[in-house]
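Novice: Next come a sequence and a model predicted from it.
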Amino acid sequence: MKNRRHEAILEIITEQPVATQELLIELLAERGIKTTQATLSRDIQQLSLVKQRDENGVYRYSLPAAAAAEKSLFEEAVISVDYAMNTIVLKCRAGMAQ
C-alpha cells in the first residue's frame, strides 16, 4: 500500500501543481487512496519532496532536481525488471548497464 501511495503521489505532483497537503489528500482520495495528514507528511519526507516556486511564482511540491534527473536516467536505461530467487535482474539498453 505504501509503494502504491508513493507512486500515486509522484504521478500527481508531476501531472499538476499541488500547493498543499490538503489538496494532495483530496487528489489521492480521487484515486481511491485514503490517507491521513500525518501519513502524507511522512511520505513527503521519505520521497524527499520539496516546495518550490513554479514559473508563475506559486509554491508547489516537486522532486529535487537531482532526484528527477536520476529517475529519468533510470527510466531511460532500464528495459525490464525481473527476479531470480533472491537476485534482482535489470535488463538495460546497450551501453547503459554501468
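Specialist: Cool, the structure landed. Numbers count the residues shown, from 1 in each chain.
Novice: Please count neighbours and contacts with C-alpha atoms only from this point.
Specialist: OK.
Novice: Tell me which stretches of the protein form helices.
Specialist: Across the chain, reading from the start of the chain, the helices by DSSP state H fall at 2-15, 21-30, 37-46, 65-77.
Novice: Redo the ones you listed as CSV? Include distance to C92.
Specialist: Output for these, formatted as CSV (distance: least, C-alpha to C-alpha, whole Å):
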stretch, distance to C92
helix 2-15, 22
helix 21-30, 32
helix 37-46, 27
helix 65-77, 5
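Novice: Below is structure B, check it against A:
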Amino acid sequence: MVAQRKRNREREQTERRRRTRWWVTGALALVVGFGLVLSQRGRDGARLASAAPERVGSLEVSATEIDLGEVPAGRWVSPTFRLRNVGAESVTITVPRQGVETLEGC
C-alpha cells in the first residue's frame, strides 16, 4: 500500500515535470520566434534607410498645409501624405517603396 502510493506520487511528479518542460519549451520557442521576427524587421529597416535616396522633386512652401496629392497605394505606402503647420525651413518626406524615395521641400 505504501509502495503503491510512493509509485503514484513519483509518477505524478514525473508527469508534472514533463508538463512544465513543455510549457517552458513552448514559451522559449515563442520568445525566440518573436526575437527573430523583430531582428529581421530591424535589418530590413536598416537596409531601407541605408539605400541611396532618390530625389523626386521639390516644393516651394509658403502655406501652413502641404497636400502632396494622391500617391498610388502599395504595401508600405499610404495613399495620401499631408503635412500641417510646417514651420521648418526644409521638410523631408521618406516613402519606402521599392527602395527609398525622398521628397524635399524648401
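Specialist: Now that the structure is in, tell me what you want to look at. This is a predicted model, so every value here is computed, not measured.
Novice: Overlay the chains and give the TM-score.
Specialist: The TM-score (TM-score structural alignment, normalised by the length of structure 1) is 0.21; 37 aligned residues with a C-alpha RMSD of 4.8 Å.
Novice: coming back round to it: out of the helices of structure 1, which is closest to Q52 of structure 1?
Specialist: Taking C-alpha to C-alpha as the criterion, helix 65-77 is the member of the helices of structure 1 that comes nearest to Q52 of structure 1, at 10.6 Å.
Novice: Can you tell me the SS state at the residue lying closest to E54 of structure 2 once chain neighbours are set aside?
Specialist: Counting by C-alpha to C-alpha, 6 or more residues apart in numbering, the nearest residue to E54 of structure 2 once its immediate chain neighbours are dropped is E101, at 4.9 Å. E101 of structure 2 falls in the strand class when you classify it by DSSP: H, G, I helix; E, B strand; the rest coil.
Novice: What's the local residue count around E101 of structure 2?
Specialist: Using other C-alpha atoms under 10 Å, E101 of structure 2 is surrounded by 18 other residues.
Novice: Cheers, nothing more for now.
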